[in-house]
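K.L.:
below: sequence and its predicted model.
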Amino acid sequence: MTRISLSKNGNTPFEKIIGHNTEILTKWCDLEETLWQNSSLNKNLLEQIRRAMAFEAGCEYCMVKSGRPDFNESEIKISVAISFAELFCKDHHSILDGHFSLLKEYFSEKEILELCTFISFVNASQKLGKVFHLTEDFQKNAVVKLKDL
């Protein structure tokens, strides 16, 4: 059971929580679509980041959607991005200039901006999912059970 009831607005349980305010729901969904569809970053990279962050946030709803990150560790660009995203989730205060120096080895400044914006949005979404207690039971598109992770 979620901590607040699901509204009638939205397509997913997550959207139905936000749907208590349709203006917020609309803008939230617009931003999500923009981040996924209009980014210069590869969609696989974004998905691997989203997956990794789900475990940092402890959002069951997000963890069971696609499971753990699934990439070859030799893919340095994805590894660097995930490491940065995990650090952002754990303690954004500990991010130093050196972290940005490393990002600049693999990403343009535009990509770094998009990466940080995406990470911020996903972090907020997943924390909302955790706070409102969206468990794996609400995830209709689950590919894995929490007990198997």
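P.N.:
Received, thanks.
K.L.:
please count neighbours and contacts with C-alpha atoms only from this point.
P.N.:
Will do.
K.L.:
which elements pack onto the helix or strand encompassing residue 113?
P.N.:
Using DSSP states H and E, residue 113 maps to helix 109-131. When contacts are defined as 3 or more Cα pairs under 8 Å, 6 or more residues apart in numbering; DSSP states H and E, helix 109-131 sits against helix 22-37, helix 43-57, helix 60-66, helix 76-91.
K.L.:
buried residues in that helix?
P.N.:
Along helix 109-131, these residues count as buried under the neighbour rule (16 or more other Cα atoms under 10 Å): 111-112, 114-115, 118-119, 121-123, 125-130.
K.L.:
second structure for comparison follows:
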Amino acid sequence: MTDELYLAVEDFRNNPDFTPREKLAAAFAEQYAIDHTAIDDSMWSQLKELFSDTEILELTITCGFCVGLGRAFQVLDIARDFDVLWSREPPTD
């Protein structure tokens, strides 16, 4: 992955440089982080079209780990080296 593509992840839906699998994985991860209870049958169907069951499990566990780690850092008030808006939620400043 190039630095340019990494920096373009914020607009993954509209960027033709991302593959369909990358776009779907990013959409799943975003939904998992913002409102995991809203992941519906449509999302699971899309995932099953492009990913194996093992890949879906790995993606789900990775999302859970990353969300959990981010929350632990927040609870522990661990400073960040950079300012990133991790979701579409408005900043709390």
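P.N.:
That came through, no problem. Quantities reported herein were computed from a predicted structural model and do not represent experimental measurements.
K.L.:
in the second structure, what stretch matches the helix holding residue 113 of the first structure?
P.N.:
The alignment of helix 109-131 of the first structure onto the second structure (TM-score structural alignment) covers residues 53-75.
K.L.:
that stretch vs the first structure, mean deviation?
P.N.:
Once superposed with the first structure, the aligned residues differ from stretch 53-75 of the second structure by a mean of 0.8 Å; criterion: mean Cα distance after the TM-score superposition for the first structure.
K.L.:
quick one: that stretch to chain centroid distance?
P.N.:
Averaging C-alpha coordinates over stretch 53-75 of the second structure and over its chain gives two centres that are 9 Å apart (Cα atoms, centre = their mean, to the nearest Å).
K.L.:
what of stretch 22-34 of the second structure?
P.N.:
Its chain's C-alpha centre and that of stretch 22-34 of the second structure lie 4 Å apart, by Cα atoms, centre = their mean.
K.L.:
okay, it sits on what stretch of the first structure?
P.N.:
The alignment places stretch 22-34 of the second structure over residues 78-90 of the first structure (TM-score structural alignment).
K.L.:
check the mean deviation of the matching stretch from the second structure.
P.N.:
Once fitted to the second structure, stretch 78-90 of the first structure is off its aligned match by 0.7 Å on average (mean Cα distance after the TM-score superposition for the first structure).
K.L.:
distance of the residue most central in space within the first structure relative to residue 32 of the first structure?
P.N.:
Within the first structure, the residue whose C-alpha comes closest to the C-alpha centroid is residue 122; the distance, by Cα atoms, centre = their mean, is 3.1 Å. The span separating residue 122 of the first structure from residue 32 of the first structure equals 9 Å under the rule Cα to Cα, to the nearest Å.
K.L.:
can you check residue 83 of the first structure too?
P.N.:
Residue 83 of the first structure is 22 Å from residue 32 of the first structure, by Cα to Cα.
K.L.:
for residue 19 of the second structure, see how far away residue 64 of the second structure is.
P.N.:
23 Å.
K.L.:
if you could redo that for residue 38 of the second structure, that was the one I meant.
P.N.:
Applying Cα to Cα, the value for residue 38 of the second structure to residue 19 of the second structure is 24 Å.
K.L.:
in three-state terms, label residue 69 of the first structure for me.
P.N.:
Assigned by DSSP: H, G, I helix; E, B strand; the rest coil, the conformation of residue 69 of the first structure is coil.
K.L.:
try residue 72 of the first structure
P.N.:
Under three-state DSSP, residue 72 of the first structure falls in the coil class.
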